[in-house]
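Asker: dropping a prediction and its sequence here:
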Amino acid sequence: MSNEAKQRRVESTLALAPVVPVVIIDDASRAVGMARALVAGGVPAIEVTLRTPAALDAVRAIAAEVEGAVVGVGTVLTAKDLDAALKAGAQFAVSPGSSPRLLDAADDCELPLLPGAATASEAMALLERGYRFQKFFPAMPAGGPKLVGAWASPLPQIRFCPTGGISLANAPDFLALPNVACVGGSWLTPADKLAAGDVAGIEALAREAAQLKR
């Protein structure tokens, strides 16, 4: 698959809802209930981060059992991570930044990648590699909506998914920008609700997020 074809897949994934939940999961047995709650709430694209040993098992379970879910893998750093994500059934991958080795590996992998950028130079370098869709990370520490909004005029080809410090309160500030496709946030799947298996609470948070305007 060409990189442009993979970019179109990223575009369709980011268009599914205003928010992509960023999930840190410690117990893979909670994954299916969580994902079903997110899908029911109108937030079907789910990023499961590779920050815990349970992450890939969670992705496998979601991919196999949750109808309507578009599950991806986050915190992808290496070619090995990309390969593991693809084998687990992920439909997209997300990285906090980029490196030449990772981008080379992504060229050879069927899994669409959403790479991260925090500066105009990084965004331009990714654009040279064909990445019209990028993660702006860490969004709030790096400069927030003012910074990513300032890129809209000189870099109109790029659309961003800001992630990092995003909440229900500040998400609208990003979503109002012309170069923001959606945002990523961890507030939809808080650790206490995941640990308790509070799927009703997660679905309520998802419904609230799905109503955000963009």
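Answerer: Noted; the coordinates are in hand. Residues are numbered from 1 along each chain as shown.

Asker: switch to C-alpha atoms for all contacts and neighbour counts from now on
Answerer: Will do.

Asker: residues in contact with the nearest residue to residue 107 once chain neighbours are set aside?
Answerer: Nearest non-adjacent residue to residue 107, counting by CA to CA, 6 or more residues apart in numbering: residue 3, 6.8 Å away. Residues near residue 3 by CA atoms under 8 Å, 6 or more residues apart in numbering: 107, 112, 130, 131.

Asker: in helices, which of these appear?
Answerer: Residues of the contacts of residue 3 located in helices (DSSP state H): residue 107.

Asker: just the buried ones from the contacts of residue 3?
Answerer: The neighbour count (16 or more other CA atoms under 10 Å) marks 107, 112, 131 as buried among the contacts of residue 3.

Asker: could I get the residues you listed as CSV with distance to residue 84?
Answerer: Below are these laid out as CSV (distance: CA to CA, whole Å):
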residue, distance to residue 84
107, 16
112, 14
131, 22
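
Asker: second structure follows, compare the two:
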Amino acid sequence: MDDIETIMRTAPVIPVLVLDDPEQAVEIGTALVRGGLSVLEVTLRTRRALDVLAAMTAIDGAIVGAGTVLDDAQLDHALDAGARFIVSPGLTERLARAAAARRACFLPGVANASDIMRGLELGLNRFKFFPAEASGGLKALKALAGPFGDVRFCPTGGITLQSAPDWLAEDTVLCVGGSWLVKPGTSAADVEAAARAAAGLRTNPRSVRPELVEGLPSS
């Protein structure tokens, strides 16, 4: 059975995907996996997001989850479509208890100490720090992490290929969420190249090889 920490440690970057075409999504997802990023977050922000999620679960080697899950009904729909993990922009008791009842791998969003304390009371200690840059960036995360020694994070929101190494160098950060990898109109070849650059952060989080960055979007 999956657990959220194992999923977070699988790759240094989790692509955050906003897609509405299942066929195109499979092509993009396959390119991401080929590039070394096997954990894929399909956000429930489009009309056909659940169809996209279901289609991408067939990609060999992919671990597909649902993002932007706001309530227990969306959680149920996402799990029924094949999601192996659930990501929410925030944390409510009702959603956390629904995730526990379904034994779902759950990564709720937090932005302050009260959010983290609420999560700990609900038995959670792995969180999405969101929106990362707008909530004070790396300086804020370091301050928040201090009182909570067992908590680990996936910062998401405003992070780029260039800023990701600084986040990943922190012991409390297991991975980051990245929306820079797939932009409208990006070809599968470019997606794969972007994934390779992001996957390379695992082995050397403080450097990005220039040849991998050249020509890639920065945000």
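Answerer: Sure, I can see it. The shown structure was predicted, so the numbers you read here are calculated from the model rather than taken from an experiment.

Asker: could you pull out the strands for structure 2?
Answerer: In structure 2, the strands defined using DSSP state E lie at 13-17, 39-43, 63-67, 86-87, 106-107, 109-110, 126-129, 152-155, 176-178.

Asker: got CSV for the ones you listed, with distance to residue 53 of structure 2 and mean neighbour count too?
Answerer: Shown next, in CSV, are these (distance: least, CA to CA, whole Å; neighbours: other CA atoms under 10 Å):
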stretch, distance to residue 53 of structure 2, mean neighbour count
strand 13-17, 10, 27
strand 39-43, 6, 27
strand 63-67, 7, 26
strand 86-87, 12, 24
strand 106-107, 16, 26
strand 109-110, 20, 26
strand 126-129, 20, 27
strand 152-155, 21, 26
strand 176-178, 17, 25
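
Asker: could the ones you listed go into a markdown table alongside distance to residue 166 of structure 2?
Answerer: Below are the strands of structure 2 laid out as a markdown table (distance: least, CA to CA, whole Å):
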| stretch | distance to residue 166 of structure 2 |
| --- | --- |
| strand 13-17 | 13 |
| strand 39-43 | 21 |
| strand 63-67 | 24 |
| strand 86-87 | 23 |
| strand 106-107 | 22 |
| strand 109-110 | 20 |
| strand 126-129 | 15 |
| strand 152-155 | 11 |
| strand 176-178 | 11 |
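
Asker: structure 2: which residue goes with residue 56 of structure 1?
Answerer: Here residue 56 of structure 1 is matched to residue 50 in structure 2, going by TM-score structural alignment.

Asker: now swap in residue 157 of structure 1 and tell me
Answerer: That one, residue 157 of structure 1, aligns with residue 150 by TM-score structural alignment.

Asker: isn't that match up against residue 125?
Answerer: Yes. With contacts counted by CA atoms under 8 Å, residue 150 of structure 2 reaches residue 125, the gap being 6.9 Å.

Asker: okay, the two: which has more neighbours?
Answerer: More crowded of residue 150 of structure 2 and residue 125, by other CA atoms under 10 Å: residue 125, with 19 against 11.

Asker: and the more buried one, what's its match in structure 1?
Answerer: Aligned against structure 1 by TM-score structural alignment, residue 125 of structure 2 finds its counterpart in residue 132.

Asker: could I get the full set of helices for structure 1?
Answerer: For structure 1, helices defined by DSSP H occupy the ranges 3-14, 31-40, 55-65, 79-88, 100-107, 120-128, 139-142, 144-150, 171-175, 191-196, 199-210.

Asker: same list, these, but as TSV with distance to residue 164 of structure 1 please.
Answerer: Output for the helices of structure 1, formatted as TSV (distance: least, CA to CA, whole Å):
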stretch	distance to residue 164 of structure 1
helix 3-14	16
helix 31-40	20
helix 55-65	19
helix 79-88	21
helix 100-107	21
helix 120-128	17
helix 139-142	5
helix 144-150	9
helix 171-175	11
helix 191-196	16
helix 199-210	16
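
Asker: residues contacting the match of residue 56 of structure 1?
Answerer: In this structure, residue 50 of structure 2 makes contact with 44, 77, 78, 81, judged by CA under 8 Å, 6+ apart.

Asker: who wins for neighbours among these?
Answerer: That'd be residue 78 among the contacts of residue 50 of structure 2, by other CA under 10 Å, with 25 neighbours.

Asker: tell me which residues touch it, please.
Answerer: The contact partners of residue 78 of structure 2, by CA under 8 Å, 6+ apart, come to 50, 53, 65, 66, 86.

Asker: just residue 162 of structure 1 next, same as before
Answerer: Residue 162 of structure 1 makes contact with 135, 136, 137, 138, 139, 174, 180, 182, 183, 184, according to CA under 8 Å, 6+ apart.

Asker: show me what the last one lines up with in structure 2.
Answerer: Right, the one you point to is residue 184 of structure 1. Counting by TM-score structural alignment, residue 184 of structure 1 lines up with residue 177 in structure 2.

Asker: pretty sure residue 169 of structure 2 contacts residue 205?
Answerer: Yes. Assessed by CA under 8 Å, residue 169 of structure 2 is found in contact with residue 205 at 6.0 Å.

Asker: can you tell me how far the closest residue to residue 125 of structure 2 other than its chain neighbours sits from residue 32 of structure 2?
Answerer: Nearest residue to residue 125 of structure 2, sequence neighbours excluded (CA to CA, 6+ apart): residue 151, at 4.9 Å. The gap separating residue 151 of structure 2 from residue 32 of structure 2 is 28 Å, by CA to CA, to the nearest Å.
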